[in-house]
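Participant: Here is a sequence with its predicted model. Questions after.
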Amino acid sequence: MPVALPVTLYPDEPMARHSSWRAGGTVRYYAEPATPDEAIALAAWAREQQLPLIWIGRGTNLLVHDKGFDGVIAAYRGQRWELIEHGETAEVWIEAGAPMAGTARRLAAMGWAGLEWAEGLPGAVGGAIVGNAGCYGGSVAEVLIAADLLLNGSECVEWSVHDLAYTYRESVLKQLLHADIPPLVLAGRFRLQRGDPAALTARMKAIAAERKQKTPAGSSCGSVFKNPAGDFAGRLIEAAGLKGVRIGDAEISTLHANYIINHGQARAADILALIDLARTKVAEQFGITLQLEVRII
């Protein structure tokens, strides 16, 4: 292992520490680069070692198989941001490691609207850009101007929102996650409008209260499946009679059937078994194939 590598490598790292499901196997090397130069150096090292490299966000929609991953998993941690005002509008540049919800709260308190829908949204800016995160009447695709990317582990480029080809919970970046050196989101530029801080804070408090009421307690990755057109995955799973079904220490939530809860000692295999069960039963009873919203490694 070259000592000159400017980012710390953690060997045999349990990925349960880096998944909000608190489950999953180990990775051969884990790292947290915080600058583009560190990410470039890590990608070059992985290529030299002939190790596959996977970029992740904050692990809020991630599950690593119990058998682990024989390569490098890295989470980009840069959190700088810069606000450029244009009278009643503004652009905010935010690095990919910044928390989506925390950044939205800070901007709302300053009187800037555009990201308040992200109150309570788990995960970081980079993951939200990759997956076109959205909730409560808003989405990344509606406010993103462009994203700074690292391509092939060495080339820093800017892609416009149109280049990202967004659809519901999808982007061209998501389709490239299985490349040898997948693209890494370094930062995003978002469009904002001036708003009343008190009104924005009130709206975010209302969103937080509604989210708390609907969100099951316990370790989970949020919604497991995308909502099929014209329907809701949770409704279909509940209608299939699967609420409360448990395998090992994993359970399809009794509050919201599109959540799978780890009650403490669930293995990735338990969660995956419930995923397969939900898919199978919904397909058998309703002819609908549920598509995953979470990422499986």
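Facilitator: Done, it's in. Residues are numbered from 1 along each chain as shown.
Participant: From now on I want contacts and neighbour counts done on CA atoms only, so please keep to that.
Facilitator: Noted.
Participant: where exactly do the helices run in the stretch 51-200 of the chain?
Facilitator: With helices called from DSSP state H, counting those that start in this stretch, the stretch 51-200 of the chain shows them at 100-109, 125-131, 140-143, 172-175, 197-214.
Participant: what packs against the first one?
Facilitator: What that stands for is helix 100-109. helix 197-214 (3 or more Cα pairs under 8 Å, 6 or more residues apart in numbering; DSSP states H and E).
Participant: Check it against this one:
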Amino acid sequence: VTLPPRLRRISTSLATSRISGTNLLVSDAGYRGAVVRLAGEFKQFVYEICCVEAGAAVPLARLASDVGQRGLAGLDFAAGMPGTVGGALVMNAGAHDSVIGDLLTEALILDEKLKLHSFAAEDLGLSYRKSNITSGFVVCRVKLRLSQGEKEIQERKCGQYLRFRRERQPHQPNAGSIFKNPPHDSAGRLIEAAGLKGRRVGGAMISDLHANFIVHCGNASAADVRYLLEMAREEVARQFGVNLELEIRLLGY
């Protein structure tokens, strides 16, 4: 994995890795720290034979679309997925029984002391919506292993996944899936079964399309969202004995 020449300009004040604000709830009181947005070389990607090397700031959905248009297979599950490549690796993002970690061959990561490290997938503790990439570490570039497919088939698969996402997930502003799915069940089903689908507090509402999303209906505060997610977690635990684990991350709390 090659190193962008601007990398050394990143400040030591970097404290946390986030997916362009997706999967993130920031306190109404704000966050005491620096927010750095990667750009330039971090938004570029290049191909080798059945591999793509991408900067951390490349939008994941854009990369998935480009990969499919080239007839390469492997990243179609990410069609329409929000966030960036770097943040997706931190969360080991995925859908349709696939995750980005399955494709990873190498990741270039900056530590708190501005030292670069090259990691293989097995070094990163990748599991369901989780990695061992901790606060203070920043994903800079990744190399993903793809396979040769047929352009028509890959474009069709990307289109199918994109339609699936549009039909089954809310269109209103939201932070993504609130909870991780528990083993052999789904958080959305449990929240709906608890009678909370469509429940509203202030300007936030548990989506009436998919109960594992909390949507912004106008003038929502972080406190409104936090209240609803805690309500959902408590009711699911009370009614079904299942402790839901957050998929979104809280910042400033």
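Facilitator: Received it, and whenever you're ready, just let me know what you need. All figures in this text were calculated on a predicted structure; none of them were measured in a lab.
Participant: returning to that earlier point: the helices of the stretch 51-200 of structure 1: which one's closest to Thr35 of structure 1?
Facilitator: Smallest distance to Thr35 of structure 1 across the helices of the stretch 51-200 of structure 1 (Cα to Cα): 13.5 Å, for helix 125-131.
Participant: Need the residues that contact the closest one.
Facilitator: Helix 125-131 of structure 1 is contacted from outside by 56-58, 94-100, 133, 140, 147, 169-171, 173-174, 185-188, using Cα atoms under 8 Å, 6 or more residues apart in numbering.
Participant: so how far is Val201 of structure 2 from the aligned partner of Arg267 of structure 1 in structure 2?
Facilitator: Taking TM-score structural alignment, the alignment pairs Arg267 of structure 1 with Ser221 from structure 2. Ser221 of structure 2 is 10 Å from Val201 of structure 2, where distance means Cα to Cα, to the nearest Å.
Participant: So for Arg77 of structure 1, which of the helices of the stretch 51-200 of structure 1 sits nearest?
Facilitator: helix 125-131 (9.6 Å).
Participant: Would you check the span in structure 2 matched by that closest one?
Facilitator: By TM-score structural alignment, helix 125-131 of structure 1 lines up with residues 85-91 in structure 2.
Participant: How about the matching stretch, which residues are buried there?
Facilitator: 85-91 (16 or more other Cα atoms under 10 Å).
Participant: Tell me the residue in structure 1 aligned with Gly159 of structure 2.
Facilitator: Counting by TM-score structural alignment, the partner of Gly159 of structure 2 is Lys205.
Participant: So which residues of the stretch 151-253 of structure 2 form helices?
Facilitator: 151-168, 187-193, 222-240.
Participant: ok, and what's touching the longest one?
Facilitator: So that's helix 222-240 of structure 2. Contacts of helix 222-240 of structure 2 (Cα under 8 Å, 6+ apart): 25-28, 178, 190-191, 194, 196, 200-206, 214, 242-244.
Participant: Please, a PyMOL command that selects the buried ones among the residues you listed?
Facilitator: Of the contacts of helix 222-240 of structure 2, the buried ones go into a single PyMOL selection, burial set by 16+ other Cα under 10 Å:
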select buried, resi 25+26+27+178+190+191+194+196+200+201+202+204+205+206+214+244
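Participant: I'd like to know how far the residue positioned nearest the centre of structure 2 sits from Ile191 of structure 2.
Facilitator: With distances taken as Cα atoms, centre = their mean, Ala88 lies nearest the centre of structure 2, 4.5 Å away. For Ala88 of structure 2, the distance to Ile191 of structure 2 equals 25 Å [Cα to Cα].
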